[in-house]
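Q: Could you look at this predicted model? Sequence included:
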Amino acid sequence: MNMQLMLDYLAELEENNEKDWYHAHKEEYTKANAQFLELVEHLNLEISKFDSSVSLYEPKQLTFKLMRDTRFSKDKSPYNPSFRAHIGPKGKLPIPVGYYLMIRPGGKSFLGGGLFADMFKDATNMIRDYLLSHGQEWEEIIGAPEFTRHFTVDGSKLKNVPRGYDADHPQAEYLKYKSWYLEYTLEDSKLTQDAFLSSAIEIFRAMKPFNDFLNQALENFQMPQR
């Protein structure tokens, strides 16, 4: 697959983020997007080999549109100049958590894992409660050499431990979080290397214990009905 084709198209879209340009360059989009779908299909297959919770989906079921919802944003540019996908047990649904990929030029690409969404209060509370009784397991996961070599836990969080939780708990700092995720950043040069695919799989494999922990906490989560 041609990673450079993706990067070149997205860089041009970022410079010309308007509907007229997008429609005038639909052929370039089609070619670049086809390369991204090929990448997602390969990643889905390889991830399913080491994570049995992940099923095989059509690549289009795992990707997100370029069009942005600008109704509540100060930024009115119509497109998000990035190719994005989430490969999880339920496809691109954020819960159960899975493996996230964003391709965006300028060193903004990354591989991700964990819970990025913090709008599901039930999910946040379930993870906090699970942390209370599985703190040792959590520390073993985030303290493992393979983990610390690549990741630090990130996420939106409160200034203080929320009401109802012990501020002196050993995992008190993580109880402040509303989301818990990992990001492994990718320079453009890494994306175009021949070894990118195999290295991406290894990074995702290193995320699996973290994802497994969160999904155990979220086992009975029900996605809100629209």
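A: Now that the structure is in, tell me what you want to look at. Numbers count the residues shown, from 1 in each chain.

Q: Could you use CA atoms for every contact and neighbour count after this?
A: Will do.

Q: ranges for the helices of this structure?
A: With DSSP state H as the criterion, the chain has helices at 3-15, 19-24, 26-50, 121-133, 135-142, 145-148, 172-175, 188-191, 196-217.

Q: Of all those helices, which one is nearest Tyr57?
A: Proximity to Tyr57, assessed across the helices of the chain by C-alpha to C-alpha, is greatest for helix 26-50 (7.5 Å).

Q: here comes the other one, which I'd like you to weigh against the first:
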Amino acid sequence: MSTTIPEEVLSFLKDLEKNNNRDWFNERKSEFKAVKNEVKIFCNALLTELNKHDKIENMKLFRIYRDVRFSKNKMPYKTHLACSFRRLKPELRGGYYLHIKPNNESFIATGFWDPNKDDLMRIRKEFEIDATEIKAIMEKESFKSVWGTIKGDELKTAPRGFDKGHEAIDLIKKKQFVFTKKFTDEEVMHPDFLKNVDASFKAIRPYFDYMSDVLTTDLNGVSLL
């Protein structure tokens, strides 16, 4: 069983981008199912690899159909295929994401996309008390060479109750705590893609260990589990 992303996947998505309508798609339903199955096989193989060094609670392959009810963009189909992996809660926090899109727009992402209100406040309070450890993790070369710098939406100013002059205000202002890594089409189709994605996800582990510890303890370091 193949664990690579074949060229047919990217080709189909390229054609879909040019022909994003139901008639075209319905005529090629069998082709889409084959393409989707290739991505599913890859995601299941990645799940197996992740479980060798992590504990994954759930793997989800996202639907190709767009929800256009409240969107100005009425195109019925996404022009990418993606899957996500959720770590075992409540002790392990964070998740992994794989996004396959042609024209060198594929990427992987990891971190915290939408922390709830309590988790966001807990993270911000930790950074307010001492951001030394998280900054040291993110600045380590073995980490930064893979994931670069932290990304995510943020407030324009300090959250209510926080000092806008705080030395870690760049982190405290964030609403998301995400890292991304891009891949070319050639890299996606390469036989080593699975190994490279898994190695990249493995490199995020110090960050996840830190954030999981923060989110499962109170400000005194006492376990909440």
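A: On my side now, so go ahead. Here the structure is a predicted model, which is why all the values come from computation and not from measurement.

Q: quick one: TM-score?
A: The TM-score (TM-score structural alignment, normalised by the length of the second structure) is 0.86; 211 aligned residues with a C-alpha RMSD of 2.0 Å.

Q: Same list (the helices of the first structure) but as JSON lines, adding distance to Ala85 of the first structure and mean neighbour count.
A: Shown next, in JSON lines, are the helices of the first structure (distance: least, C-alpha to C-alpha, whole Å; neighbours: other C-alpha atoms under 10 Å):
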{"stretch": "helix 3-15", "distance to Ala85 of the first structure": "14", "mean neighbour count": "18"}
{"stretch": "helix 19-24", "distance to Ala85 of the first structure": "20", "mean neighbour count": "12"}
{"stretch": "helix 26-50", "distance to Ala85 of the first structure": "7", "mean neighbour count": "17"}
{"stretch": "helix 121-133", "distance to Ala85 of the first structure": "21", "mean neighbour count": "18"}
{"stretch": "helix 135-142", "distance to Ala85 of the first structure": "24", "mean neighbour count": "15"}
{"stretch": "helix 145-148", "distance to Ala85 of the first structure": "22", "mean neighbour count": "14"}
{"stretch": "helix 172-175", "distance to Ala85 of the first structure": "27", "mean neighbour count": "20"}
{"stretch": "helix 188-191", "distance to Ala85 of the first structure": "16", "mean neighbour count": "17"}
{"stretch": "helix 196-217", "distance to Ala85 of the first structure": "13", "mean neighbour count": "18"}
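
Q: quick one, which of those helices is nearest to Phe72 of the first structure?
A: Phe72 of the first structure lies closest to helix 19-24 among the helices of the first structure, at 18.9 Å (C-alpha to C-alpha).

Q: residues in the second structure matched by the closest one, start to end?
A: Taken onto the second structure by TM-score structural alignment, helix 19-24 of the first structure occupies residues 22-27 there.

Q: List the contacts of that stretch.
A: Contact partners of stretch 22-27 of the second structure, identified using C-alpha atoms under 8 Å, 6 or more residues apart in numbering, comprise 16, 19, 76.

Q: and the gap between the spatially most central residue of the first structure and Leu62 of the first structure?
A: Nearest residue to the geometric centre of the first structure (C-alpha atoms, centre = their mean): Tyr100, 2.9 Å. For Tyr100 of the first structure, the distance to Leu62 of the first structure (C-alpha to C-alpha, to the nearest Å) stands at 10 Å.
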